[in-house]
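Participant: below are the sequence and a predicted model; questions follow.
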Amino acid sequence: MPPGLRRCCRPPTRGFRWRHLRTRSLCAALRHMERLNICSRKTLRHRHTPLISEESPVENAIGIIGVGSMGGALLGRWRAANIHVVAYDVTQAGRERASAHGVAVAANPAELAAQVDAVAVMVRTDAETLDAVLGDDGALAGLADGGLLLLHSTIAPSTTTQIVAAAQSRRIDVVDAPVVGVPAVVEAGRAVAIVGGSQQAFDRAAPLLKPCFRDAIHMGPTGAGNAAKIIKNLCTAAEALVLAEALRIGESWGIDYLDALAMMTTVDQYHFIDHWSTAFDANGYGSAPLRVPNLYDKDVPLARNIAHAAGISVPITEALADSAQQIVAATE
């Protein structure tokens, strides 16, 4: 077996683990191993590094900017791990939430950053993130050279790269680590962090991610965590939007939407994400979907046709039918 590869994608351990997604070199190694009948590609989709050891260095203190429901949940996890926390929030409710945890509240992000080794930002928008970090009283104004920034918000990769550019001359490590999970899941320590940044920054951030997340997946360089979270949310939203349009088609043919939903939860549902190797190439050659018999060339066009027959507008189905036609044409 080539050096650095494991036979199983999941180590036989529980708790926090950190991952690196496969690279082209890993794909090449897998193809070589399959030719030698050493192992199956399905068992090596991810390469794992070992669990963080108890001896891993942890920053002495962390500041959290944004103490809403999500930021408050992160704050609680760090407090439970006996990590010193300083907080800041623009709202009175956020400041009171921090105080309820027994945490000192700073007057602004710069004052907060001056008291800690690492700063986590959990605000809602790109503009709020830039203001919290790069504003006149932003975190960079107070954070010491060589500090650490963790950007937990779902923001554009370009926002993260802008912050990295501003921090680089001062040797401040930056990771984008958006969170997958609602506040209750974060509070229970079951959320996942999807991380972008250098290997050095990821390794340094890992001990601070460990108390908060059951898993941290290193997707690649700066901005990769942002992009990964965005495409994950795109798929989540797309499922709801497609379902809504499908229910409208059903209603146009006299099917009550509640009956349609009950039917869909009763029949044997097939989710491509659970069986992705049947829909996408598992060899690493490209992300174009494979042709699935009947689904793209017959069933999706049928959905568009019965919508047309009922006289309703279905823009998502129209786009899906066009895409399906392109897939069929490309695979004939």
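Facilitator: Alright, I've got the coordinates.
Participant: could you use CA atoms for every contact and neighbour count after this?
Facilitator: OK.
Participant: where do the strands sit along the stretch 51-200 of the chain?
Facilitator: 61-65, 84-88, 104-105, 118-121, 148-151, 173-176, 179-180, 191-196 (DSSP state E, counting those that start in this stretch).
Participant: any idea how far the second one is from the middle of the chain?
Facilitator: In this case it means strand 84-88. Mean-position distance between strand 84-88 and its chain equals 24 Å (Cα atoms, centre = their mean, to the nearest Å).
Participant: so which elements touch that strand?
Facilitator: Strand 84-88 is packed against strand 61-65, helix 69-80, helix 92-100, strand 104-105, helix 109-113, with contacts defined by 3 or more Cα pairs under 8 Å, 6 or more residues apart in numbering; DSSP states H and E.
Participant: then the first one?
Facilitator: Using 3+ Cα pairs under 8 Å, 6+ apart as the contact criterion, the secondary-structure elements in contact with strand 61-65 are helix 69-80, strand 84-88, helix 109-113, strand 118-121.
Participant: rewinding a little: need the helices and strands packed on strand 84-88 in TSV with mean neighbour count and distance to residue 30, can you?
Facilitator: Shown next, in TSV, are the helices and strands packed on strand 84-88 (neighbours: other Cα atoms under 10 Å; distance: least, Cα to Cα, whole Å):
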stretch	mean neighbour count	distance to residue 30
strand 61-65	27	40
helix 69-80	22	38
helix 92-100	17	49
strand 104-105	20	51
helix 109-113	27	45
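Participant: do you know which of those lies nearest residue 228?
Facilitator: helix 69-80 (19.0 Å; Cα to Cα).
Participant: what helices or strands is the closest one leaning on?
Facilitator: Counting contacts by 3+ Cα pairs under 8 Å, 6+ apart, helix 69-80 packs against strand 61-65, strand 84-88, helix 92-100, helix 183-187.
Participant: of all those, which one is nearest residue 263?
Facilitator: helix 183-187 (29.0 Å).
Participant: ok, residues contacting the closest one?
Facilitator: Taking contacts as Cα atoms under 8 Å, 6 or more residues apart in numbering, the residues outside helix 183-187 that touch it are 69, 70, 73, 74, 76, 77, 191, 212, 213.
Participant: determine which of the helices and strands packed on helix 69-80 approaches residue 163 most closely.
Facilitator: Here strand 61-65 is closest among the helices and strands packed on helix 69-80 (Cα to Cα), at 15.2 Å.
Participant: try this one side by side with the last:
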Amino acid sequence: MTTIGFIGLGIMGSPMSGHLVAAGHAVRGFDLNADSVAKLVAAGGTAAGGVADAVAGADVVITMLPDHPQVEDVVLGDGGVLELAAPGTLLVDMSTIRPETSVAVAEAAASKGIRVLDAPVSGGEAGARQASLSIMVGGEEADFAAARPLLDVVGKTVVHVGPHGAGQVVKAANQLMVGGIYALVAEAIVLLEASGVDAKAGLDVLAGGLAANRILDLKRETMIAREFAPGFRIDLHHKDMGIALAAARQADVALPVTGLIAQLIAAGRARGYGSLDHSALLKVIENLSGRA
């Protein structure tokens, strides 16, 4: 049994922490939302009254937070994880943030004898609930080996991809690809329907050929039905595309398609779709085609 402090019990963190409890670990969780903490307690975990309470006595601290400002506050700020955690503690940040923030956290932690991994995830709410997430991990190989048993509880594909920050770069690549595929599936639906072709029949065929992809597998029916209940919100994908574009600038590479997809996602957010699932890019394409 490992004692885990889990900070951030939102859409992703709540089921992930529950899986760790079910696997026999002692999980003490903190979130600003009291209902989320209560859900962990109902699953067999323990409520933490704050960051200090979550960190106290923990072998491993896991953070699952919305963006880099929250990670910087919780980890680097006064009364944060690095100030409170004992030397030897393993900090696994599973948030999706800028690679440079992950590197800065690792550098600050090293002086305190705290080990750090950046381990962002892909798979959305469904993947978190099904414990089938893909987890891309940056950091030291030995620390990855130490965290692997816990990561295997919440993920299906768990890969060490390189040094500190590498996990965030891989996540940025994931998000630019996901956004691009959503946009193309949306364009396919608009083209099929505008041409008088049954979109379901058309996408069923595409899903069995070279155009097959996970988004077609999981989302084609809800997209055709215009059901956009959030599994991963456009607001969050907008944030992630900013990370991807910043990473491209840092690496001094041109990603022209990524730039276009980022603008389409920004347009969806500007039109008030930010709280919808990112498959609502279909609404943006329909707007552009005058078919909304």
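Facilitator: Perfect, thanks for sending it. From a predicted model like this one, the values you see are computed outputs, not experimental measurements.
Participant: got the helices and strands packed on strand 84-88 of the first structure as JSON lines, with distance to residue 328 of the first structure columns?
Facilitator: Shown next, in JSON lines, are these (distance: least, Cα to Cα, whole Å):
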{"stretch": "strand 61-65", "distance to residue 328 of the first structure": "49"}
{"stretch": "helix 69-80", "distance to residue 328 of the first structure": "43"}
{"stretch": "helix 92-100", "distance to residue 328 of the first structure": "53"}
{"stretch": "strand 104-105", "distance to residue 328 of the first structure": "59"}
{"stretch": "helix 109-113", "distance to residue 328 of the first structure": "54"}
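Participant: so which of these is nearest residue 135 of the first structure?
Facilitator: helix 109-113 (8.9 Å).
Participant: can you tell me the mean distance of that closest one from the second structure after alignment?
Facilitator: Once fitted to the second structure, helix 109-113 of the first structure is off its aligned match by 1.7 Å on average (mean Cα distance after the TM-score superposition for the first structure).
Participant: hang on, residue 118 of the first structure packs against residue 146?
Facilitator: No. With contact defined as Cα atoms under 8 Å, residue 118 of the first structure does not reach residue 146; the gap is 9.5 Å.
Participant: give me the more crowded residue out of those two.
Facilitator: residue 118 (28 against 15; other Cα atoms under 10 Å).
Participant: that one -> the second structure?
Facilitator: By TM-score structural alignment, residue 118 of the first structure lines up with residue 60 in the second structure.
Participant: ok now do that match, which residues does it touch?
Facilitator: For residue 60 of the second structure, the contact set (Cα under 8 Å, 6+ apart) comprises 2, 3, 4, 5, 89, 90, 91, 92.
Participant: and of these, the nearest to residue 201 of the second structure?
Facilitator: Once Cα to Cα is applied, the member of the contacts of residue 60 of the second structure that ends up nearest residue 201 of the second structure is residue 92, at 43.9 Å.
Participant: which residue in the first structure lines up with that closest one?
Facilitator: Per TM-score structural alignment, residue 92 of the second structure is aligned with residue 150.
Participant: equivalent analysis for residue 142 of the second structure, please.
Facilitator: That one, residue 142 of the second structure, aligns with residue 200 by TM-score structural alignment.
Participant: ok now stretch 325-332 of the first structure, how far from the chain's centre?
Facilitator: 31 Å.
Participant: pick out the residue nearest the middle of the second structure.
Facilitator: residue 121 (4.7 Å; Cα atoms, centre = their mean).
Participant: do I have it right that that one meets residue 94?
Facilitator: Yes. Between residue 121 of the second structure and residue 94 there is a contact under Cα under 8 Å: 6.6 Å.
Participant: which stretches of the stretch 101-250 of the first structure form helices?
Facilitator: Here the stretch 101-250 of the first structure has its helices, by DSSP state H, counting those that start in this stretch, at 109-113, 126-134, 139-142, 157-168, 183-187, 199-209, 224-252.
Participant: and the ones you listed, which is most packed in?
Facilitator: helix 109-113 (a mean of 27; mean count of other Cα atoms under 10 Å).
Participant: from the contact counts, what lies against that helix?
Facilitator: Helices and strands touching helix 109-113 of the first structure, as assessed by 3+ Cα pairs under 8 Å, 6+ apart, comprise strand 61-65, strand 84-88, helix 139-142.
Participant: quick one: residues contacting the alignment partner in the second structure of residue 132 of the first structure.
Facilitator: By TM-score structural alignment, residue 132 of the first structure lines up with residue 74 in the second structure. Listed by Cα under 8 Å, 6+ apart, the contact set of residue 74 of the second structure reads 51, 80, 81.
Participant: which one of the helices of the stretch 101-250 of the first structure lies nearest to residue 96 of the first structure?
Facilitator: helix 109-113 (15.9 Å).
Participant: contacting residues around the closest one?
Facilitator: Taking Cα under 8 Å, 6+ apart as the rule, helix 109-113 of the first structure contacts 63, 65, 86-88, 105-106, 119, 132-133, 137-144.
Participant: apply 6 Å and report the result again.
Facilitator: Helix 109-113 of the first structure is contacted by residues 106, 137, 138, 139, 141, 142, 143 when judged by Cα atoms under 6 Å, 6 or more residues apart in numbering.
Participant: got it, and stretch 155-166 of the first structure?
Facilitator: 126, 223, 226.
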